[in-house]
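Sequence plus the predicted model coming up.
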Amino acid sequence: MYYINWPKFVRLFGLFCSQVPTLNTMGSNGKEVATEILPFIRVYKDGSVERLAGSPIVPPCAEDPETSISLKDIIVSQEPPISARIYLPKHLLDHHQPPKVPILVYFHGGGFCFGSAFSFGETKFMNRLACLANAVVVSIDYRLAPEHPLPIGYEDCWSGLQWVVSHSNEEPWVSTYADFDRVYIGGDSAGANLAHNILIRAGSEGLRNGWLSLGAFLTHPYFWGSKPVGSETKDVEQREKLATSTIWHLVYPEAAGGIDNPMINPVVPGAPSLAGLGCSRLLVSVAGKDSLRDRGISYSNAVKESGWEGELELVEVEVEDHTFHIKVYDSENAKKHIKRLASFLV
């Protein structure tokens, strides 16, 4: 259970409730529910938040028995509080003069309001990805909404990336083994949205010490908008009730333009040009059964038409659903997809 600053929450949550009806129901704990977005999250009128989705937190280990990846949890920043989990192929520790390998800065999914860099599902996925890619992975644990409404999550991820490229000497697993000519950014679902917005900012502001991202992969990116794309429902009332809309209003109640804010709808008129993405290679992945599929394809097409000069690839796994590679990580399609993501990190 998480608790929030109640006066601030009342102000922010009031904006959200003006768009999504409150509930007059009681939770199993006897508290009165303000609103809930099932099966993801429930917010109570006393300001407490109950997260209904996500996998359990697991501790790091010196060596994962399946992949021989070593894990370490670190503090990126005390103020604001940002932490991360680092993944390192253990064989690198055995080298007197270890080779430099690619480094991936990763942002987990979860609708900006649940999930963790320390969860069981993310850890299993990251172990396999780091092993297959022979790469260092830094998975940022950003602060979650609604206790910390957006844009806080964006700022945390930006700070995490800046720490990697500028404060790497503070962490030997980064400074000793990472090749800073091969810096990658990645994320799934809301994490892919975070990665996109970080790329836009990196292209505009640049990173400390002049580092550039060689590439980025966006897996099943969480983008949305008021106007339907592809096979999305055209019913306005129904669209407003979809979790893709209601979650955004919950996590970013002060977003200018609501669901058409450029951070959730990067192709809306007036959004920053996609030609400014701060990387030279981009891999966008979609799943055939995912309700966000058409948004991912639309985004890929928009990048291609923007004049961006990088190398773009769109990958679709037709028979799978949203973030299947994490939810069913032992399936054959998940293994193939993770291998495809790993091959991108060269």
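Yep, that arrived.

drop to CA atoms for contacts and neighbour counts, all remaining ones
Noted.

mind listing the strands for the stretch 1-150 of the chain?
25-26, 32-37, 41-44, 49-51, 69-77, 82-89, 101-107, 136-141 (DSSP state E, counting those that start in this stretch).

can you put those strands in TSV and add distance to P149 and mean neighbour count?
Rendered in TSV, the data for the strands of the stretch 1-150 of the chain read as follows (distance: least, Cα to Cα, whole Å; neighbours: other Cα atoms under 10 Å):
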stretch	distance to P149	mean neighbour count
strand 25-26	24	12
strand 32-37	16	20
strand 41-44	14	19
strand 49-51	13	19
strand 69-77	19	18
strand 82-89	15	24
strand 101-107	17	26
strand 136-141	15	28
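
can you list those strands in a markdown table and add distance to T176?
What follows is the strands of the stretch 1-150 of the chain, written out as a markdown table (distance: least, Cα to Cα, whole Å):
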| stretch | distance to T176 |
| --- | --- |
| strand 25-26 | 53 |
| strand 32-37 | 44 |
| strand 41-44 | 40 |
| strand 49-51 | 38 |
| strand 69-77 | 15 |
| strand 82-89 | 11 |
| strand 101-107 | 10 |
| strand 136-141 | 10 |
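
and R281, which of these is closest to it?
Distance to R281, taken as Cα to Cα, is lowest for strand 101-107 among the strands of the stretch 1-150 of the chain, at 13.5 Å.

ok and that closest one relative to strand 82-89, angle-wise?
Strand 101-107 runs at 140 degrees relative to strand 82-89, counting by axes from the mean of the first three to the mean of the last three Cα atoms, to 10 degrees.

got a list of contacts for strand 101-107?
For strand 101-107, contacts defined as Cα atoms under 8 Å, 6 or more residues apart in numbering pick out 117, 134-141, 157, 161, 164, 177-188, 191-192, 194-195, 345-346.

Use this one as the comparison:
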Amino acid sequence: MGSMDKEVVSELPPFFRIYKDGSVERTRGSPIVPPSPEDPETGVSSKDITVSENPKISARVYLPKLTQVTTQKLPVLVYYHGGAFCIESAFSLVETKLMNSLVAEAKIVAISIEYQLAPENPILGIYEDCWTALQWVCSHSPAEGGNKEPWLSTYGNFEKVFIGGDSSGGNIAHNILMRAGRESLPGGVKIYGGLLTHPYFWGSKPVGREVTENREKIVSDQVWRFLYPTAPGGIDNPMMNFNAPDAPSLAQLGCCRLLVSAAELDELWSRCVLYYNTVKESGWKGEVEFVDVEGEEHAFHILNYESENAKKMIKRLASFLLK
């Protein structure tokens, strides 16, 4: 291959470079790790499955250690990983650690979705992948009788389906919840709860303590504009800015319980607070909780999974899933 082919045509630091030959080199992200029949630390079992061949969607499914033959059905968590829509994976080390801890603590069945990343997959394609994956999960409900994945059909309680995500995955989870408020899911499944940790929302006008000058230089601003340059409204597209003038009311969120969590030192902190307050004031009929962790950075519970605060955070998320 000639050196001309390896010419960089565009890049989104610190995440990736796109070369002239069309290849994409990711410059961040944690290593991929295999699933485990029984994780030595948590006893959680995991396996990788195919959700759809076209589009190409796979997932890692998790099952807690079942001490006795259980007839009790377990809550189901459908999870969307973070990584600015363009890095990380359901199969990465940090996301696998997160899911193992959460599944062990909350005793749930979880399915972490491996959606196709940007820039190869456009942003709208990512949301579509994630909705398709949720429909597939709901097809395992008793009303549908799907048994493609026995862990879901055998152990899943489809009266207690949660959707969760961190960072860009939190943004995806929000948009999926809004769609679930408008459209029905297979088997008449209703989403019970939503779990948004450090969700990635942004807008052209600063809120709270956000930086007021040179906003276009902030990563939160750049990611969306780079990956979705044709977005109607740009950074104020309702999928990114829930507070935009033309954004639908958050009263439409398709779940009855919601947990929003923020980290004090995260540049997204003010937006998380605003989201929580906007939900509360929207007339939404559900119950919303807010968790704010002092002295911590964005996605600390994932990136610094050994820390005391990370362990506390997992317990807090688990207690929400157990209610």
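Yep, that arrived. Bear in mind the structure is a predicted one, so any value in this text is a computation, not a measurement.

What's the TM-score once they're superposed?
Laid over one another, the chains give 0.95 as their TM-score (TM-score structural alignment, normalised by the length of structure 2), with 315 aligned residues with a Cα RMSD of 1.4 Å.

thinking again about what came up before, would you list the buried entries among the contacts of strand 101-107 of structure 1?
Under a neighbour-count criterion of 16 or more other Cα atoms under 10 Å, the subset of these counted as buried comprises 117, 134-141, 157, 161, 164, 177-180, 182-188, 191-192, 194-195, 345.

on that earlier part again, which ones among the contacts of strand 101-107 of structure 1 are found in strands?
Among the contacts of strand 101-107 of structure 1, the subset assigned to strands under DSSP state E consists of 136-141, 178-188.

buried stuff in stretch 252-263 of structure 2?
Taking 16+ other Cα under 10 Å as the basis for neighbour counts, the residues of stretch 252-263 of structure 2 that come out buried are Q252, L253, G254, C255, R257, L258, L259, V260, S261, A262, A263.

For the first one, give its distance to W136 of structure 2.
Right, the one you point to is Q252 of structure 2. 22 Å (Cα to Cα, to the nearest Å).

tally of neighbours for the aligned partner of N209 of structure 1 in structure 2?
In structure 2, the residue paired with N209 of structure 1 according to TM-score structural alignment is G187. For G187 of structure 2, the tally of surrounding residues (other Cα atoms under 10 Å) stands at 17.

next one: W269 of structure 2
There are 25 residues near W269 of structure 2, going by other Cα under 10 Å.

doesn't V260 make contact with it?
No. Here W269 of structure 2 lies out of contact with V260, judged by Cα atoms under 8 Å, at a distance of 10.8 Å.

which residues are common contacts for those two?
Between them, W269 of structure 2 and V260 share the neighbouring residues H198, with contact defined by Cα under 8 Å, 6+ apart.

Tell me which of the strands of the stretch 1-150 of structure 1 lies nearest to L242 of structure 1.
Closest of those to L242 of structure 1 is strand 32-37, at 9.3 Å (criterion: Cα to Cα).

mean deviation of the closest one from structure 2?
Its matched residues in structure 2 lie on average 2.5 Å from strand 32-37 of structure 1 after superposition (mean Cα distance after the TM-score superposition for structure 1).

so that strand matches what in structure 2?
In the comparison with structure 2, strand 32-37 of structure 1 aligns to the range 7-12 (TM-score structural alignment).

got it, and stretch 108-126 of structure 1?
With the alignment judged by TM-score structural alignment, the segment of structure 2 matched to stretch 108-126 of structure 1 spans residues 81-99.

Aligned to M240 of structure 2, what sits in structure 1?
Alignment note (TM-score structural alignment): M240 of structure 2 maps to I264 of structure 1.

so that match touches S226, yeah?
No. Using Cα under 8 Å, I264 of structure 1 is not in contact with S226; the gap is 10.6 Å.

Show me which of the two is the more surrounded one.
In terms of neighbours (other Cα under 10 Å), I264 is the more surrounded of I264 of structure 1 and S226; the figures are 24 against 17.

Which residue numbers in structure 1 does stretch 33-48 of structure 2 align to?
When stretch 33-48 of structure 2 is compared against structure 1 (TM-score structural alignment), it corresponds to residues 58-73.

Give me the distance from the matching stretch to the chain's centre.
21 Å (Cα atoms, centre = their mean, to the nearest Å).

mind checking which of the strands of the stretch 1-150 of structure 1 is nearest K327 of structure 1?
For the strands of the stretch 1-150 of structure 1, distance to K327 of structure 1 was read as Cα to Cα. The smallest value, 16.2 Å, belongs to strand 101-107.

doesn't I235 make contact with S204 of structure 2?
Yes. The pair S204 of structure 2 and I235 qualifies as a contact (Cα under 8 Å) at a distance of 6.3 Å.

Around E183 of structure 2, how many other residues sit close by?
Burial of E183 of structure 2 is recorded as 9 neighbouring residues (other Cα under 10 Å).

Same question for P34 of structure 2.
Other residues within reach of P34 of structure 2, judged by other Cα under 10 Å, total 13.

I'd like to check which residues are in contact with the closest residue to it other than its chain neighbours.
Ranked by Cα to Cα, 6 or more residues apart in numbering and with sequence neighbours excluded, the top spatial neighbour of P34 of structure 2 is F91, at 7.0 Å. Residues counted as contacts of F91 of structure 2 (Cα under 8 Å, 6+ apart) are I32, V33, P34, P35, R60, E114.

One more: S52 of structure 2?
By Cα under 8 Å, 6+ apart, the residues touching S52 of structure 2 are S58, A133.

State the distance from the most centrally placed residue in structure 1 to I264 of structure 1.
Relative to the mean C-alpha position of structure 1, the nearest C-alpha, by Cα atoms, centre = their mean, is the one of G191, at 0.9 Å. Relative to I264 of structure 1, G191 of structure 1 is positioned 12 Å away (criterion: Cα to Cα).

Spell out which residues are contacts of both of these two.
Counting by Cα under 8 Å, 6+ apart, the contacts common to G191 of structure 1 and I264 are Y222.

Report the spatially nearest residue to the alignment partner in structure 1 of V288 of structure 2, omitting neighbours in sequence.
V288 of structure 2 maps onto L312 in structure 1, with residues paired by TM-score structural alignment. On the basis of Cα to Cα, 6+ apart, the spatially nearest residue to L312 of structure 1 that is not a chain neighbour turns out to be L282, at 4.9 Å.
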